[in-house]
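Participant: From the sequence below, what's the structure:
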Amino acid sequence: MSRTSVLDAPATTALRMDEVVLTYPDGDGRITAVDHVSCVIDRGRSLAVTGPSGSGKSSLLAVAATLTRPDSGHVWLSTRAGEVDLAEVGASRAAELRRAEIGIVFQQSNLVESLTAREQLEAMAWLGGRPSRARRTEVRERADELLERVGLGGMAGRSVGALSGGQRQRVAVARALVNRPSLLLADEPTSALDTESGATVIDLLLRTAREFDVALMLVTHDEAVARRCETRVRLVDGAVSAE
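Facilitator: Predicted coordinates:
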C-alpha cells in the first residue's frame, strides 16, 4: 500500500493492516503464522479476530501490538503525531508507541500483586519518565475516573490480591486506557473467567471502544462475542477465510 492511499483513507481510521505476512523458523524452513492478512479498524469501532486454535489470531494481534515485527506488509497506526507504519519502527520506538498509543489486555490480567488498583494505572502512566507533582495529581485523577468507569471506583485503594478475577481484568482494561491510546488490543480477555465475569468484561470492552473513541481489536474463539463486534476477520491457517 502506498503512503498516499493511507492518507486518503477516512479520518476515523485508527489501524490499517495491509498484506501482513509473519513467519517463524521451523526446522530447516519456516512456518507461516499470518498469511497476507489485511484489515481496517476505525476509531470507536470493534473488530473480532476469530478462527480455530493455531490459526494465527494471537500472532496477528502481536503484530498490531508491535510485539512481533512482520516479514512483510504494512501496519499503519493513526497516532496523535500522525500516521506511523508499525512494521517499520525499531524496538525503542515500538516500546514508546505501546506506552502512549496502544493499550493491551491479555488473557491474564498481569497485574503487579504489591500495588493497589489505582497504583496499577499510575505505574503505567509513569513509565518512561519521572512525573512532576502536577503530573502525579493529573494521573491520580485520571486513574480514579477510569476505575469509576469500569465499576471499581470504591476499590481504587484496594490491593489487587483482594480482587476477583473479573475485577482484576476490569482493572487491566482501565490500565490499558490510562494513556489515552488510539488502539485497544484484547487477546482472549475472558478465557480465564467464568461466564458472568467474562460477559461483564466483554460489555466493558465494547462500551469502552465507543465511549473513548478507541479502535478495538478483540481476539476471541467465542462466536457469540464475535457477533457483537461491528466487523470480523476469520483466520484459518494464518489466512483470511472466505466463510
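Participant: hey, let's count contacts and neighbours off CA atoms from now on
Facilitator: Fine.
Participant: nearest spatial neighbour of R16, skipping sequence neighbours?
Facilitator: Nearest non-adjacent residue to R16, counting by Cα to Cα, 6 or more residues apart in numbering: V40, 4.5 Å away.
Participant: Three-state assignment for the one you found, please.
Facilitator: Applying DSSP: H, G, I helix; E, B strand; the rest coil to V40 yields a three-state assignment of strand.
Participant: Please give the structure of this sequence too, so both can be compared:
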Amino acid sequence: MTAPLLAPARTALAMDDVVLTYPDGDSRVAAVDHVSLEIGRGQSLAVTGPSGSGKSSLLAVAATLTRPDSGHVWLATGAGPVDLATVSRARAAELRRTEIGIVFQQSNLLASLTAREQLEAMAWLDGRPSRARRRAAGDRARELLELVGLGAAGDRTVGALSGGQRQRVAVARALMNDPALLLADEPTSALDTEAGAAVTDLLLGLVHEVDVALMLVTHDAAVAARCDSRMHLVDGAPV
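Facilitator: Predicted coordinates for the structure are as follows:
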C-alpha cells in the first residue's frame, strides 16, 4: 500500500486495517482486530471499551511499542509519512523521541530530578547536546511548564509535587520535542476526581493550543464525550 496523502487533511496518524494477535495455547487471540482510524492535528480521539478490550494494545501499536501482525500505521513527519508497522527498532525509538509523545497512567518521573530537569533530560536521549541545544532545551522546558500551569514549580523535585502536578509535568515532558502525536493511556486513573479533571482539561486544551493529535485511552464516558471523536472496542474490534 502506498502512503496516504496526509498533509492536506492535516492527518497526523492513519491506521489501516490493523491486526495484532497474541498466542493463546495452540491458537492466537486478537488484541486489535481490523482497526482503521485517522486523527488530525488539533483533534482528539477517545478509545474506550471494557477491561481487556484492546485499548492499551491499540495505543502500544501507535506508540511503536508493539508491531502489528498486519495493516499499516501511517505517521505524518516532517520528512513525509512513515509506516510505523514496518520501521526498525532503532527508527521506532527515534520516532518516539521526535514525533510521538506518550503519557502513561503513572507519571514515571525521575525522583532525583526537578520538574524542569525532567523535561530538559529529553535533549540528552540521543547523545550529549551542544551548549546551544542545552540552552534551547531549558527555554523550551520553562515555556512548557508555564503552559501546564507549573511555571513556579520548575525547581521542585518529584517529592515536592502532588500527584496531579506530577502528571502535568509528564504531559509537558511528552510535548518537549514538539511531537505530531500525543498518546495518553488512562492518564487520570491514578488521580483523585479533582486532579483528574484538571489533567483532562489540560490535555484537551493542549490539543488545540500546540496543534497536536491526541489519542486518549479512557474508561470514563464523560471524558470520552469531550473528545472530537470516539472509538469503542470490544474484543479488539470497533463496535
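Participant: counterpart of L175 of structure 2 in structure 1?
Facilitator: Matched to structure 1 by TM-score structural alignment, L175 of structure 2 sits across from L177.
Participant: in structure 1, what residues pair with stretch 150-160 of structure 2?
Facilitator: By TM-score structural alignment, stretch 150-160 of structure 2 lines up with residues 152-162 in structure 1.
Participant: Residues contacting the matching stretch, please?
Facilitator: Residues from elsewhere that reach stretch 152-162 of structure 1 (Cα atoms under 8 Å, 6 or more residues apart in numbering): 111-118, 144-145, 147-148, 167-168, 171.
Participant: try stretch 53-73 of structure 1
Facilitator: Here stretch 53-73 of structure 1 makes contact (Cα under 8 Å, 6+ apart) with 17-23, 33-34, 36, 49-51, 75, 86-87, 94-95, 98, 102, 104, 185, 187, 217, 219, 235-239.
Participant: Just the ones of these in helices?
Facilitator: With DSSP state H as the criterion, helices contain 94-95, 98 from among these.
Participant: The residues you listed, buried ones only, as a ChimeraX selection?
Facilitator: Only the buried entries of these go into this ChimeraX selection, using 16 or more other Cα atoms under 10 Å:
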select :94,95,98
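Participant: can I get the ones in helices among the contacts of stretch 53-73 of structure 1 in a markdown table with distance to R158 of structure 1?
Facilitator: Converted to a markdown table, those look like this (distance: Cα to Cα, whole Å):
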| residue | distance to R158 of structure 1 |
| --- | --- |
| A94 | 32 |
| A95 | 29 |
| R98 | 27 |
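Participant: Specify which member of the ones in helices among the contacts of stretch 53-73 of structure 1 is nearest to R45 of structure 1.
Facilitator: For those, the residue nearest R45 of structure 1 by Cα to Cα is R98; the value is 19.6 Å.
Participant: What separation do you get for the closest residue to that closest one other than its chain neighbours and V37 of structure 1?
Facilitator: The shortest distance from R98 of structure 1 to any non-neighbouring residue, by Cα to Cα, 6+ apart, is to A65 (6.9 Å). Between A65 of structure 1 and V37 of structure 1 the computed distance is 15 Å (Cα to Cα, to the nearest Å).
Participant: Neighbour count: the two, which is higher?
Facilitator: Set A65 of structure 1 next to V37 and count neighbours by other Cα atoms under 10 Å: A65 wins out with 23 against 18.
Participant: Show me what stretch 79-87 of structure 2 is in contact with.
Facilitator: Under Cα under 8 Å, 6+ apart, the answer for stretch 79-87 of structure 2 is 3-4, 6, 61-62, 64, 67-68, 70-76, 92.
Participant: Give me the buried entries from those residues.
Facilitator: Neighbour counting with 16+ other Cα under 10 Å marks 6, 61-62, 64, 67-68, 71-76, 92 as buried within these.
Participant: and the helix or strand hosting Q165 of structure 2, how far from structure 1 on average?
Facilitator: Assigned by DSSP states H and E, Q165 of structure 2 belongs to helix 163-174. Its aligned residues in structure 1 lie a mean 0.2 Å from helix 163-174 of structure 2 after superposition (mean Cα distance after the TM-score superposition for structure 1).
Participant: neighbouring contacts of that helix?
Facilitator: 100-103, 106-109, 115, 118-119, 122, 141, 144-145, 148, 150, 158, 182, 187, 191, 195-196, 198-199, 203.
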